[in-house]
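Engineer: okay, here's the prediction I keep looking at, along with the sequence it came from:
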Amino acid sequence: MSVFVVGLNGCRLMPTSERKARLLLKQGKAFVEQKVPFTIRLNYKTGSTTQLGYLGIDTGSQHIGVSVVREDGTVLHKEEIGLRDSMSKRKLLEAKASLRRGRRYRKTRYRHPKWRPKTKRVYCEVPDRKGRHWQKKKITFTSKRPKGWLPPSLQSKTDHHIRWIKKLQDLLPEGYRLSIELGRFDPARMKNPEIHGDLYQKGPQYDYENVRAYVLDRDRYTCQICKKKGGKLHVHHILYRSHGATDDPQYMVTVCSDCHSAQNHLPGGILYQWMQEQKRFSRGLRDATFMNILRKRLIRAFPEAVFTYGNVTKVDREKLKLPKSHGNDATAIALVKTGITAVKDKESVICIQQVRRKKRSLHEETPRKGRKEPNRTAARNNKNTKAVTVTKRQNKKKVSMTGCLFDRVELNGKKGWISGFTGKSCYVKDADDQYLSTSPKYKQVSLSKLRILHHCGNWIIGAKKTLGKG
């Protein structure tokens, strides 16, 4: 892979090869400036002659493709950056909300009502005409959210796109043109390709007061399992929200109270079978919605960039005879409107995956009961371990070592990352998501047998998505 280079005076130089960077570090002529992306800084004076080139960014809700191409069509650098999954974040937020709600019920005697009064009493230094300091003030019901507010999950992805683009611009020499692929989607047409004109205002809920009334009327107030009409009916979500479903009527059906049972929700039941059949609608429209939001913010953040769209990228990539990947898409994006029809691409793709910085749930959500000694105090055990410290002998001296989550380690010549802990041992996974161990019986490895290479933090170089899942 190519390595970014910064001069002695801080000027940005052309990327160099991995071999030359290794020699410069070994000879003491350079030191590591940063690890993600890998950059070295020189210790000696050198010229600052650079060549022009192009920087291409393939945006996405789950991956960011990066490609740096020289003016003659030579690919200097390629990256595929994986962001955290939205659904895993959502499950963590739901668990946090349930814990917070339970703690509030246990420890709060009185909770203020959720409704907001029209006025409140405020102490004023200047009294009114009757000499009263406590006066009534009207309460505004306008939102406190600033203009352009986004939910935290969307805001973090948008910030990561802008932050990575600016980071790469700061590492490349001046004069590199920036090209960004944007996404523009019509969610209504994605659901119904025949929609047009005033049909955008007349959806499936048109002239119905709510979704439940529409679903009951569509099914003729008849249970779709036993075909019994009338009685106590439920509107059942065929697909769970965790699988990408919404309150769209196509994911809802009418069932009676007898058929809406726990047995039918279990494997083998009719409701479980319907859910398995509908799982093909797993993504929903959240990715398309995010891309529409991201487009406006990238245009505002980088007005000097050249913008293109996916249909143009596909044609350009096929002209360059490159296979489909995020890195190759970024190469085609970098060369858009340049007239270059051939590239020299011998660069390997660098995979960078975002992971949780630390697991913050310190204790069990519910106290465990299956013990030899009854848990009379409802104590919660420590759940997620952030780091483990062990002491081992090295050169007849006791040396303590601490291993953190997602640290880069080496075991018997094989490199991987710490993916979890159990006591004083840990689980280690390699780039292919396979466990590294010293015994075929056990997956865990004693921390004293590992050699810790470096701390990764929030981004892991060379790891697949499954390592940082959640």
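Structural biologist: Here it is on my side, so go on.
Engineer: for the rest of this, base every contact and every neighbour count on C-alpha atoms.
Structural biologist: Will do.
Engineer: how far does stretch 447-464 sit from its chain's centre?
Structural biologist: 20 Å (CA atoms, centre = their mean, to the nearest Å).
Engineer: which residues touch it?
Structural biologist: With CA atoms under 8 Å, 6 or more residues apart in numbering as the test, stretch 447-464 has contacts from 36, 350-357, 390-392, 401, 403-404, 406-411, 424-426, 430-433.
Engineer: then stretch 394-409?
Structural biologist: So stretch 394-409 is in contact with 358, 386-393, 415-420, 447-448, 450-457, 460, going by CA under 8 Å, 6+ apart.
Engineer: buried stuff in it?
Structural biologist: By neighbour count with 16 or more other CA atoms under 10 Å, stretch 394-409 contains the buried residues 403-409.
Engineer: next: stretch 285-297.
Structural biologist: Buried-residue list, stretch 285-297, by 16+ other CA under 10 Å: 285, 287-295.
Engineer: also stretch 24-43?
Structural biologist: Of the residues in stretch 24-43, those buried (16+ other CA under 10 Å) are 24-25, 30-31, 37, 39-43.
Engineer: residues in contact with residue 43?
Structural biologist: Going by CA under 8 Å, 6+ apart, the list of residues near residue 43 reads 7-8, 28-31.
Engineer: re earlier: from the contacts of stretch 394-409, list just the buried residues.
Structural biologist: By 16+ other CA under 10 Å, those give 386, 388, 415-420, 447-448, 450-452, 455-457, 460 as buried.
Engineer: returning to what we had before: and the furthest pair within the contacts of residue 43?
Structural biologist: Maximum pairwise distance in the contacts of residue 43, criterion CA to CA, is 14.3 Å, between 7 and 28.
Engineer: narrow the contacts of residue 43 to those in helices?
Structural biologist: Judged by DSSP state H, the contacts of residue 43 include no members of helices.
Engineer: tell me which of those is nearest to residue 315?
Structural biologist: residue 7 (38.3 Å).
Engineer: residue contacts, the closest one?
Structural biologist: Counted by CA under 8 Å, 6+ apart, residue 7 has contacts 13, 41-46, 48.
Engineer: quick one: those residues as a markdown table, columns for secondary structure and distance to residue 145 too.
Structural biologist: Listed next are those as a markdown table, based on DSSP: H, G, I helix; E, B strand; the rest coil; distance: CA to CA, whole Å:
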| residue | secondary structure | distance to residue 145 |
| --- | --- | --- |
| 13 | strand | 43 |
| 41 | strand | 42 |
| 42 | strand | 46 |
| 43 | coil | 48 |
| 44 | coil | 50 |
| 45 | coil | 50 |
| 46 | coil | 50 |
| 48 | coil | 47 |
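Engineer: this is the comparison structure:
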Amino acid sequence: MAINYAFVLDNEGKMLDPTKAKKAWYLIRQGKAELVEEYPLIIQLNRTVPSSQINDDEIVLGIDDGAKYVGVALVQDCKTKNKVLFKAKMKQRQDVSAKMEERNDYRGYRRSHKRYRPKRFDNRFASKRKGRLPPSIKQRKQAILRVVKHLSKHIRLDKIILEDVSIDIRKLTEGEELYSWQYQESNRLDENLRKATLKRDDYTCQLCEVEDTMLHAHHIIPVRDGGADSIYNLITLCADCHNNKVDNNEYKYKDQLLTKIDGKELNLKPAMHVMQGKSWLREELSTMAKLEITTGGDTANRRIDYNIEKTHSNDAICITGLLPIDRLDIKGYFIKPLRKKRASKIDSLGDFKHRDVIRYIKRDGTTYLGYITALRVKNNKYNSKVCNFTTLDGEKTFRGYGLTNLTLVNRPQGLMII
């Protein structure tokens, strides 16, 4: 069973070291603590803990910022071994642009019917101001800040490490220090170089021009013959071309492949697109704790070094740099930011409220975890109370299901954490 930690406060609100959930529930049963929140588990002790007794081991928050999903993790730098206290994956909203366009259509229709007012075309000063972030990007960064602020209320954040772009351009051009593994494993390619090679070649095999397949970064001049670990000696090949054609025949293809990459430059536009809003996010995070920056290449190297499965929350653990970690079987949470504006006409019905996280079990035993999107009373002789709910991943929506078949799991406030 996965380990779950509870955040702990004393009766004055001072943040203490987290404890295991089993012990937290024991303290609640004994009347020594009160439950503050269940997801994530937060308790408040009924006594005051002197400041001299509070542990000061550094707690680091790692953030794996992505367009669709964001990974967050809290790792404590303990004296004996590093401890993962919390990890989660947050799903970013993808509907903001569509809703902005819909709002624009409604506004345009309404304004076109105001015949008493002359048309105005140059009144969009707010959208043209310098340094403005598009709403679709800004809301993603604001969602990250909401999670960080929520965590900072219940646990001490000594340092925040944010992953910037997937590759470090400066390291590619200015060189980099060797990782510890490079002294023993001379044939292993640095992830920063591998990703840069694939990006430069547009994720396409440079021999057969296949795209959707397993791709390798191939050394044109073999390492065994002094070929450099450099983007100028690397090219993208599919697994079939690499293993069945070029491998052991490197010099047969050397001139052809060198011609392919001659003069080809790394396209930085995708990296620049990812950086939109990162400067604003950096400024905001730096006001909350000491901020450090890392890159996706470094994260990938750490993940490979310690043989950790690739997930968004595990990447956030690697971002902290507090490795190795003895146990990674920590409970992983799912976070979904909620809009402040509610679309539901009925906010509560029976024991349920709009946006409640519920569990529904079908007759065949299939279990769905979702949140209520609408509540209504059917216009029939029974006046049945029903709801619509959507699964947490947003893949399925169920309509018209009776409330008696549902079980309340959590009642979120602003952030859905489950």
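Structural biologist: Alright, I've got the coordinates. Remember, predicted model here, so these are calculated numbers, not experimental data.
Engineer: work out the TM-score between the chains.
Structural biologist: The TM-score (TM-score structural alignment, normalised by the length of the second structure) is 0.61; 302 aligned residues with a CA RMSD of 3.8 Å.
Engineer: so which of the contacts of residue 7 of the first structure hold up in the second structure?
Structural biologist: Of these, the ones still in contact in the second structure (both residues aligned by TM-score structural alignment, their matches' CA atoms under 8 Å) are 13, 41-46.
Engineer: show me which positions of stretch 166-176 of the first structure end up buried.
Structural biologist: 169, 171-173, 176.
Engineer: residue closest to the middle of the second structure?
Structural biologist: Geometric centre of the second structure, nearest residue: residue 70, 1.0 Å, by CA atoms, centre = their mean.
Engineer: spell out the secondary structure type for the residue opposite that one in the first structure once aligned.
Structural biologist: Using TM-score structural alignment, the partner of residue 70 of the second structure in the first structure is residue 64. Secondary structure state of residue 64 of the first structure, per DSSP: H, G, I helix; E, B strand; the rest coil, is strand.
Engineer: can you tell me how far residue 64 of the first structure sits from residue 25 of the first structure?
Structural biologist: 29 Å (CA to CA, to the nearest Å).
Engineer: quick one: map residue 313 of the second structure onto the first structure.
Structural biologist: Using TM-score structural alignment, residue 313 of the second structure pairs with residue 327 in the first structure.
Engineer: shouldn't its match be in contact with residue 66?
Structural biologist: Yes: using CA atoms under 8 Å, residue 327 of the first structure is in contact with residue 66, at 5.8 Å.
Engineer: give me the common contacts of the two.
Structural biologist: 58, 78-80.
Engineer: and the two most separated of the residues you listed?
Structural biologist: 58 and 78 (11.2 Å).
Engineer: check contacts around the closest residue in space to residue 71 of the first structure that isn't next to it in sequence.
Structural biologist: Nearest in space to residue 71 of the first structure, with sequence neighbours left out and distances taken as CA to CA, 6 or more residues apart in numbering, is residue 53 at 4.5 Å. For residue 53 of the first structure, the contacting residues are 68-71, 175-177, by CA under 8 Å, 6+ apart.
Engineer: kindly report the same for residue 411 of the first structure.
Structural biologist: 436-437, 449-451.
Engineer: helices of the stretch 101-250 of the second structure, start to end?
Structural biologist: 125-128, 135-152, 169-174, 191-200, 239-241, 250-261 (DSSP state H, counting those that start in this stretch).
Engineer: nearest to residue 6 of the second structure, out of the ones you listed?
Structural biologist: helix 135-152 (11.8 Å).
Engineer: what span of the first structure lines up against stretch 173-185 of the second structure?
Structural biologist: By TM-score structural alignment, stretch 173-185 of the second structure lines up with nothing in the first structure.
Engineer: still on that earlier bit, surely the match of residue 70 of the second structure meets residue 56?
Structural biologist: No: in this structure, residue 64 of the first structure is not within contact of residue 56 by CA under 8 Å, at 10.3 Å.
Engineer: quick one: contacts for the match of residue 313 of the second structure?
Structural biologist: So residue 327 of the first structure contacts 58, 65-67, 78-80, 349 (CA under 8 Å, 6+ apart).
Engineer: three-state assignment of it?
Structural biologist: helix.
Engineer: got a list of what the residue nearest to it when sequence neighbours are not counted touches?
Structural biologist: Nearest residue to residue 327 of the first structure in three dimensions, chain neighbours excluded: residue 65, at 4.9 Å (CA to CA, 6+ apart). Neighbouring residues of residue 65 of the first structure by CA under 8 Å, 6+ apart: 56-59, 78-81, 326-330.
Engineer: between those, which is nearest residue 120 of the first structure?
Structural biologist: Nearest to residue 120 of the first structure among those, with distances taken as CA to CA, is residue 59, at 47.9 Å.
Engineer: how close does that closest one get to residue 344 of the first structure?
Structural biologist: From residue 59 of the first structure to residue 344 of the first structure the distance is 23 Å (CA to CA).
Engineer: looking at these two, which has the bigger crowd around it?
Structural biologist: residue 59 (24 against 12; other CA atoms under 10 Å).
Engineer: ok, that one - contacts?
Structural biologist: So residue 59 of the first structure contacts 65, 161, 180-182 (CA under 8 Å, 6+ apart).
Engineer: any residues touching stretch 173-191 of the first structure, and which ones?
Structural biologist: 11-14, 50-59, 195, 200, 285, 288-289, 291-292, 294-295, 304-310, 313, 333-334, 336.
Engineer: which stretches of the stretch 251-400 of the second structure form helices?
Structural biologist: Counting by DSSP H, counting those that start in this stretch, the helices of the stretch 251-400 of the second structure are 269-274, 278-286, 296-305, 312-320.
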